[in-house]
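**Q** here is my input, please return the structure:
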Amino acid sequence: MSEHADPEETRIKALLETWADAVRQHDVPAILAHHEPDMVMFDLPPPLQCKGIEAYEQTWDLFFPYHKRGTAFDIQELAVTAGQDVAFAVAIMRCGPNSSSNPADKEGFLFRLTVGLRKVDGDWRIAHEHHSVPAND
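**A** Reported below is the predicted structural model:
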């Protein structure tokens, strides 16, 4: 990390690392802790979008059967751009391996993450998440 790192960007990076660790541990309250009640998410599997924290929470029930607790949900690259009260982050992450017995799943898979944040009462809050993988030809 640069000695001239923006303190807001550093705070956001720490928040996202905490979120990723909560996912690895399947700790739903910690996953939700920094999300806005009216957040929106676009995810890899259906539904196409979920609106609101309750819908977001339900998506984890769909994810956890395919992700072994403690396995990778790791940020491999992360860039943050922070303004005074809004920010966004883009990341490449590794997920897996999943619970499948398929040898091709041994290393998991890479996916893209885009997060939109807003500052509320001095704290960064996740207002938008978008997870994606490259489309296959």
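**Q** hey, let's count contacts and neighbours off CA atoms from now on
**A** Will do.
**Q** now the strands for the chain?
**A** 35-42, 50-51, 67-82, 86-98, 109-120, 123-132 (DSSP state E).
**Q** I'd like those as a markdown table, with distance to W19 and mean neighbour count appended.
**A** Below are the strands of the chain laid out as a markdown table (distance: least, C-alpha to C-alpha, whole Å; neighbours: other C-alpha atoms under 10 Å):
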| stretch | distance to W19 | mean neighbour count |
| --- | --- | --- |
| strand 35-42 | 10 | 19 |
| strand 50-51 | 18 | 17 |
| strand 67-82 | 10 | 17 |
| strand 86-98 | 13 | 19 |
| strand 109-120 | 12 | 18 |
| strand 123-132 | 10 | 19 |
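**Q** and D6, which of those strands is closest to it?
**A** strand 67-82 (8.3 Å; C-alpha to C-alpha).
**Q** run this one through as well so I can compare:
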Amino acid sequence: MSSETLKATAELEVHEAFNQWLKGARAKNVDAILACYADDVIAYDAVIQLQFKGIQAYGKHWRFCMEMCGGDGIFEPAEPTIHVDNSLALLHCLVRCGGEQDGEVKTSWMRGTQCYVKRGGQWKIIHEHFSAPFDMESGNALFDLQP
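**A** Model prediction:
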């Protein structure tokens, strides 16, 4: 296969891995979500603490987050972009995420980045980062921004 074909194939594989992650997140299926990560994942999530090291710590965090939101999980990516180089890939996008609280759907747009590595023939997330911009004067997160 040509290098162009290999790259296109890898991009499709990473896109499918991302879709599996989305499917698990929307279903609030933590086991399905965690299947997308490498055991040694390092995650910078927007909730609770600066970083999570390893699948155990991040799994505990995912369970906590899923318990906080009622109803189905809302994870709607905008313009996911994938860059691949051999066995390393980067995906970034804006993600509208949230859930139901007290009978009301609450969402906000976040910035998301996932770094994948191909191990044993599978693309796994080795680093993930979700964040919201903030106002420097007030220190408040800007959850009402739109793409």
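**Q** circling back: who wins for proximity to D21 of the first structure among the strands of the first structure?
**A** Here strand 67-82 is closest among those (C-alpha to C-alpha), at 7.4 Å.
**Q** what angle separates the closest one from strand 109-120?
**A** On the basis of axes from the mean of the first three to the mean of the last three C-alpha atoms, to 10 degrees, strand 67-82 of the first structure is oriented at 50 degrees to strand 109-120.
**Q** about what we covered before: looking at the strands of the first structure, spot the one closest to D27 of the first structure.
**A** Ranking those by their distance to D27 of the first structure (criterion: C-alpha to C-alpha) puts strand 67-82 first, at 9.5 Å.
**Q** and the gap between H131 of the first structure and A5 of the first structure?
**A** Here the criterion is C-alpha to C-alpha, to the nearest Å. By it, H131 of the first structure lies 26 Å from A5 of the first structure.
**Q** no, scratch that, I was asking about T18 of the first structure
**A** From T18 of the first structure over to A5 of the first structure the distance is 19 Å, taken as C-alpha to C-alpha.
**Q** tell me the residue in the second structure aligned with P47 of the first structure.
**A** P47 of the first structure maps onto Q49 in the second structure when the alignment is built from TM-score structural alignment.
**Q** burial measure for that match, as a count.
**A** Residues lying near Q49 of the second structure (other C-alpha atoms under 10 Å) number 9.
**Q** many thanks, we can stop here.
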